[in-house]
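In: Could you look at this predicted model? Sequence included:
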Amino acid sequence: MIVVDQALPYFQLIVYKFNDCADDPSFKIQVKNPLSNNSGIVIYFTAQYPFTVGVIDDLKKIAEKRGIPFHAYQLMTKDEAQNAPIIWTTFGLFYNGIFMTHEIPSANKFEKILNTL
């Protein structure tokens, strides 16, 4: 097995090649570059976990209370997920275009994230 590609902050694409002549797979370019033209909190998510949609509403209220712009985009199709700027399409949180976490935070954990900004 070898690492054939990486993306910040800690994602690695590892393969075990059965055919040495085959091209190496790679992450799409959009997951390797920070988001542009996005200020504040930007979240990409799927409804893979049923409670995620409710959590998004809670996070939006917290961000708005602090005056932080908030945008959430639910990925609904295979194409949207494959072309999203995140590797882990279940959830991805960015602040000013920088990836912060793929873990779905509770309201308290989100407050802690905002306190570090």
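Out: The structure has been received and is ready for your questions.
In: Going by C-alpha atoms from here, please, whenever you check contacts or count neighbours.
Out: Will do.
In: tell me which strands and helices the longest helix seen in the chain is in contact with?
Out: Ranked by residue count under DSSP state H, the longest helix found in the chain is helix 52-65. Counting by 3 or more CA pairs under 8 Å, 6 or more residues apart in numbering; DSSP states H and E, the packing neighbours recorded for helix 52-65 are strand 70-74, helix 107-115.
In: Put this next to the previous one:
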Amino acid sequence: MTTPPEICDTGCGLNATLRIISGKWKPLILFFLRDGPKRYGELRRLVEGVSDKVLIQQLKDLEADRVLARNDYKEVPPRVDYALTPLGRSLAEAIIPLCTWGTEHAVEMASIFAARDALP
């Protein structure tokens, strides 16, 4: 299988990955869905600070990119949940080392963020 040139020319697989997870909230959505399907309200609580409008758009984007599946149970009251597809599960697992790195460097990052926030 040949890698499409538009992926390889600008960072190889990293470019493709960043196109999928671009946006402030998408990596967190994938991270929280790795443990299993979640309803919208549960995701809204887990992804602290995201607006409804942005969360809905990011969920639609991830669904369009086939890393997330939206399951509508066609019930009254409405019941919908979101789950990772096999492609999405592999992407969520790839995010775990970034989480580990962030945890291991949390103190240093807090100092860096504080200094950056203090700049005029």
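Out: Yep, it's here. All values derive from a computational prediction rather than experimental measurement.
In: Please state their TM-score.
Out: Laid over one another, the chains give 0.28 as their TM-score (TM-score structural alignment, normalised by the length of structure 1), with 65 aligned residues with a CA RMSD of 5.0 Å.
In: which one of the helices and strands packed on helix 52-65 of structure 1 lies closest to Gly92 of structure 1?
Out: Comparison of these against Gly92 of structure 1 by CA to CA identifies strand 70-74 as nearest, at 9.8 Å.
In: May I see the buried residues of that closest one?
Out: Phe70, His71, Ala72, Gln74 (16 or more other CA atoms under 10 Å).
In: can you check stretch 52-62 of structure 1 too?
Out: Buried residues in stretch 52-62 of structure 1 (16+ other CA under 10 Å): Thr52, Ile56, Leu59, Lys60, Ile62.
In: wait, doesn't the fourth one sit right on Phe70?
Out: Yes. Using CA atoms under 8 Å, Lys60 of structure 1 and Phe70 qualify as a contacting pair, with a distance of 6.2 Å.
In: hmm, back to that, in CSV: the buried residues of stretch 52-62 of structure 1, plus distance to Phe91 of structure 1.
Out: CSV is the format used below for these (distance: CA to CA, whole Å):
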residue, distance to Phe91 of structure 1
Thr52, 9
Ile56, 10
Leu59, 13
Lys60, 15
Ile62, 18
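In: with those in mind, which one is nearest to Ile43 of structure 1?
Out: Nearest member of the buried residues of stretch 52-62 of structure 1 to Ile43 of structure 1, counting by CA to CA, is Ile56, at 8.4 Å.
In: Quickly note the distance from the closest one to Ile98 of structure 1.
Out: 19 Å (CA to CA, to the nearest Å).
In: same check, this time on Gln74 of structure 1
Out: For Gln74 of structure 1, the distance to Ile98 of structure 1 (CA to CA) stands at 19 Å.
In: residues contacting His71 of structure 1?
Out: Residues near His71 of structure 1 by CA atoms under 8 Å, 6 or more residues apart in numbering: Ile41, Val42, Ile43.
In: What is the neighbour count of the last one?
Out: Same thing as Ile43 of structure 1. Look at Ile43 of structure 1: counted by other CA atoms under 10 Å, it has 23 neighbours.
In: thought it was touching Phe94?
Out: Yes. Using CA under 8 Å, Ile43 of structure 1 is in contact with Phe94, at 6.2 Å.
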